[in-house]
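In: Make a model of this:
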Amino acid sequence: MISSIFEEQLTIELEKVLLRPITADDAEDLYDIFSDKQVMKYYDRLPLKSREEADDLAKMFMDGLADKTMIRWGIEEKAGGKLIGTCGFFCISEDDKKVEIGYELRRDRWGMGIMSEALGAIMKFIFTRTDINRVEAFVEVQNVASMRLLDKLGFVNEGTLRQYERCRNELIDVTIWSCLRSDGVY
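Out: The predicted structure is shown next:
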């Protein structure tokens, strides 16, 4: 069952970065990331406007972990200890054996393979330490870089959901991607 992993050590050391649970001390770095309009261009929330909103975001990630409704890792650079992004899973369905992933990275770290390494580790974590069968990702149709990343990680594009959600005051189309345990990628 997936709920047992919330009691485990959740820090994952990778080549370039350390994945670790978000803390209140991360609020300043979260503000730097989530206030950047380019980073938030395809995100389902508006860029942060204040440090207080970053405090609330850190609390939401921490509460999700405490409530066992999500795991959101901070992506911390090994050199310097700076938080440069987050990634994790939420919308956990024990009955349907599925989760949804989400992620973002500071703009000045794009194209360096960091998110590929981080998400690959999370996928391995999900498929080796839980009984989850399906991992989903929803991506706006214009977000080509994110779709390339998911394709590289072995996800399958299952199609476009027309006017699927309201984002930035308009109904938008999103593509749905999945990776199944039986795909054997992880």
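
In: Going by C-alpha atoms from here, please, whenever you check contacts or count neighbours.
Out: Will do.

In: tell me which element residue 91 is part of?
Out: strand 83-93 (DSSP states H and E).

In: Run through who's touching that strand.
Out: Strand 83-93 has contacts (CA atoms under 8 Å, 6 or more residues apart in numbering) with 26, 29-30, 33, 69-77, 98-106, 109, 118-119, 122.

In: taking those one by one, which sit in strands?
Out: Using DSSP state E, the subset of the contacts of strand 83-93 located in strands is 71-77, 98-105.

In: one more, for comparison:
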Amino acid sequence: MLGELFFPVIETTRLRLKPLAIEDSACLLEIFSDPEVMRYWNTPPWVAMKEAYDFVNESKELMLRQESLVLGIYLKSTGKLVGKCMLFSYAKESKRAEIGFGLGRPYWGKGYINEAGEALIQYGFRSLGLRRIEAEIDPDNHASAKALVKLGLQQEGLLRQRWQINGVVSDSALYGRLVSDPI
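Out: Here you go, the predicted model:
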């Protein structure tokens, strides 16, 4: 039963969240090779189709091991893959996981992160039995900070000089939401 929990299809008003397929690799590469999409990530932009293939395959393996839940964000109206959302670093005993998102630039500002994010958070709380969902972002990423607050996460701390990507050192802002938090 738990294994099935890591391969859900979650429907929202405009979106379908479901596990990625190898056929999604070209769309994933298009999204995650964009330097603006990857500006605040802890990895550089993708440069080759192999990175997309590897991501899909690694995501499936993590889901089979029940360590992460990695879902594509698809528009219900067209079936197009527009991004991904994840519950990762799943700690079953501690009932916690981290949440993350990536969305293609043409789909920014349309409320898709809020819609997908709340659906994923509710799935984590209700189906996976999570007590806590966390996020870690670059504090300069104001759009992500705004989205997290809109999703009910509260900023809880700051880790100074946490990452160095391509020679750039950055801090990490930590956010959290408890199942018991009022929304």
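
In: Next, the TM-score between them, please.
Out: Taking TM-score structural alignment, normalised by the length of the second structure as the basis, the two superposed chains have a TM-score of 0.94; 182 aligned residues with a CA RMSD of 1.3 Å.

In: returning to what we had before: for PyMOL, write a command that selects the buried ones of the contacts of strand 83-93 of the first structure.
Out: Selecting only the buried entries of these in PyMOL, with 16 or more other CA atoms under 10 Å as the criterion:
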select buried, resi 26+29+30+33+69+70+71+72+73+74+75+76+77+98+99+100+101+102+103+104+105+106+118+119+122
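
In: got a list of what the alignment partner in the first structure of residue 105 of the second structure touches?
Out: Matched to the first structure by TM-score structural alignment, residue 105 of the second structure sits across from residue 107. Residue 107 of the first structure makes contact with 33, 38-39, according to CA under 8 Å, 6+ apart.

In: what's the neighbour count on the corresponding residue of the second structure for residue 59 of the first structure?
Out: Mapped onto the second structure by TM-score structural alignment, residue 59 of the first structure lines up with residue 57. For residue 57 of the second structure, the count of nearby residues is 15 (other CA atoms under 10 Å).

In: distance of residue 57 of the second structure from residue 180 of the second structure?
Out: Distance of residue 57 of the second structure to residue 180 of the second structure, computed by CA to CA, to the nearest Å: 35 Å.

In: residue contacts, the spatially closest residue to residue 155 of the first structure that is not a sequence neighbour?
Out: Once flanking residues are discounted, residue 155 of the first structure sits nearest to residue 179: 4.6 Å by CA to CA, 6 or more residues apart in numbering. Residue 179 of the first structure makes contact with 134-136, 154-156, according to CA under 8 Å, 6+ apart.

In: Which secondary structure element is home to residue 179 of the first structure?
Out: Here residue 179 of the first structure, judged by DSSP H and E, is contained in strand 170-180.

In: Which residue numbers in the second structure does that strand align to?
Out: Strand 170-180 of the first structure corresponds to residues 168-178 in the second structure, going by TM-score structural alignment.

In: buried set for the matching stretch?
Out: For stretch 168-178 of the second structure, the neighbour count (16+ other CA under 10 Å) marks 170-178 as buried.

In: Report the mean deviation for that stretch after fitting onto the first structure.
Out: Its aligned residues in the first structure lie a mean 1.0 Å from stretch 168-178 of the second structure after superposition (mean CA distance after the TM-score superposition for the first structure).

In: Could I get the full set of helices for the first structure?
Out: For the first structure, the helices defined by DSSP state H cover 27-34, 51-66, 114-129, 144-152.

In: Which among those is found nearest to residue 17 of the first structure?
Out: Ranking the helices of the first structure by their distance to residue 17 of the first structure (criterion: CA to CA) puts helix 114-129 first, at 7.5 Å.
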